[in-house]
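Undergrad: give me a model of this one.
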Amino acid sequence: MSDVAIWIYILECSNGSFYTGTYRGRDIGTRVGEHNSRKYANAYTGRYLPVRLVWCTTCETINEAVAFERQIKGWSRAKKAALISGDYDALPGLSRNRQPRDTSS
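TA: This next block holds a predicted model:
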């Protein structure tokens, strides 16, 4: 059994924005270090250094991680902040497509 994990993570950039990514490796700190060392200077994070890891989890498969990454990238800033702070109960109410239903008819 390998001790390599499949990570999904959120970084906070120096401009206050969030960057979501995936990484396959033993230590998520390695990936954060790669971002901060300008290994990906042409990437979004390369323009807004330093970055800081604010949330991460592991997934069972790369497909699961990529799907979750895409899902998070579509979320509002408020919903990402709720995830980061661990306020999981707030997540459904922060969905962009949640509109009050008109039940008067």
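
Undergrad: all contacts plus neighbour counts: C-alpha atoms, from now on.
TA: Noted.

Undergrad: longest helix in this protein, please.
TA: helix 62-73 (DSSP state H).

Undergrad: which strands or helices does that helix pack on?
TA: Applying 3 or more CA pairs under 8 Å, 6 or more residues apart in numbering; DSSP states H and E, we find helix 62-73 packed against strand 5-12, strand 18-25.

Undergrad: could you dump the ones you listed into a markdown table with mean neighbour count and distance to residue 86 added?
TA: Conversion of those to a markdown table gives the following (neighbours: other CA atoms under 10 Å; distance: least, CA to CA, whole Å):
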| stretch | mean neighbour count | distance to residue 86 |
| --- | --- | --- |
| strand 5-12 | 22 | 13 |
| strand 18-25 | 18 | 16 |
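
Undergrad: please give the structure of this sequence too, so both can be compared:
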Amino acid sequence: MKFYYVYILKCSDETYYTGFTSNLEQRFMEHQSGKYKESYTYNRRPLLLEFYQEFVDPNQAIMIEKQIKKWSKAKKEALINNEFEKLPNLAKKKFK
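TA: Okay, the predicted model is just below:
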């Protein structure tokens, strides 16, 4: 069975990068080595793999990746820290 991964990297500038891959170890090494100069992570190395989730359906993984990419830093950190109870409140829009 083939697996697909959604992952979150923490960059040296304290930002997060969210991605999708079918080979997590290889993709992390590509980010870490700076294989792609045009990549968001290229000038933000070194990187830490903070989170990943495994999927069997690539379409579901891509959908989740797109969703997480839209999240705030606080919401990504709640996911990374397994603070799932915080996610609903972090999803609410703040109005003045």
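
Undergrad: what's the TM-score here?
TA: In this superposition the chains share a TM-score of 0.91, using TM-score structural alignment, normalised by the length of structure 2; 96 aligned residues with a CA RMSD of 1.7 Å.

Undergrad: got the helices and strands packed on helix 62-73 of structure 1 as JSON lines, with distance to residue 89 of structure 1 columns?
TA: Output for the helices and strands packed on helix 62-73 of structure 1, formatted as JSON lines (distance: least, CA to CA, whole Å):
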{"stretch": "strand 5-12", "distance to residue 89 of structure 1": "19"}
{"stretch": "strand 18-25", "distance to residue 89 of structure 1": "21"}
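
Undergrad: if we compare the ones you listed, which one ends up closest to residue 52 of structure 1?
TA: strand 5-12 (5.2 Å; CA to CA).

Undergrad: the closest one: how far from the chain's middle?
TA: Its chain's C-alpha centre and that of strand 5-12 of structure 1 lie 6 Å apart, by CA atoms, centre = their mean, to the nearest Å.

Undergrad: any idea how far the residue mapped onto residue 37 of structure 1 from structure 2 lies from residue 41 of structure 2?
TA: When structure 2 is aligned by TM-score structural alignment, residue 37 of structure 1 is paired with residue 33. Per CA to CA, to the nearest Å, residue 33 of structure 2 is found 10 Å from residue 41 of structure 2.

Undergrad: which one's more surrounded, those two?
TA: Higher neighbour count among residue 33 of structure 2 and residue 41: residue 41, with 24 against 15, using other CA atoms under 10 Å.

Undergrad: regarding residue 52 of structure 2, what is its secondary structure?
TA: Secondary structure for residue 52 of structure 2, judged by DSSP: H, G, I helix; E, B strand; the rest coil, is strand.

Undergrad: how many other residues sit next to the aligned partner of it in structure 1?
TA: Under the alignment by TM-score structural alignment, residue 52 of structure 2 pairs with residue 56 in structure 1. Per other CA under 10 Å, the neighbour tally for residue 56 of structure 1 reads 15.
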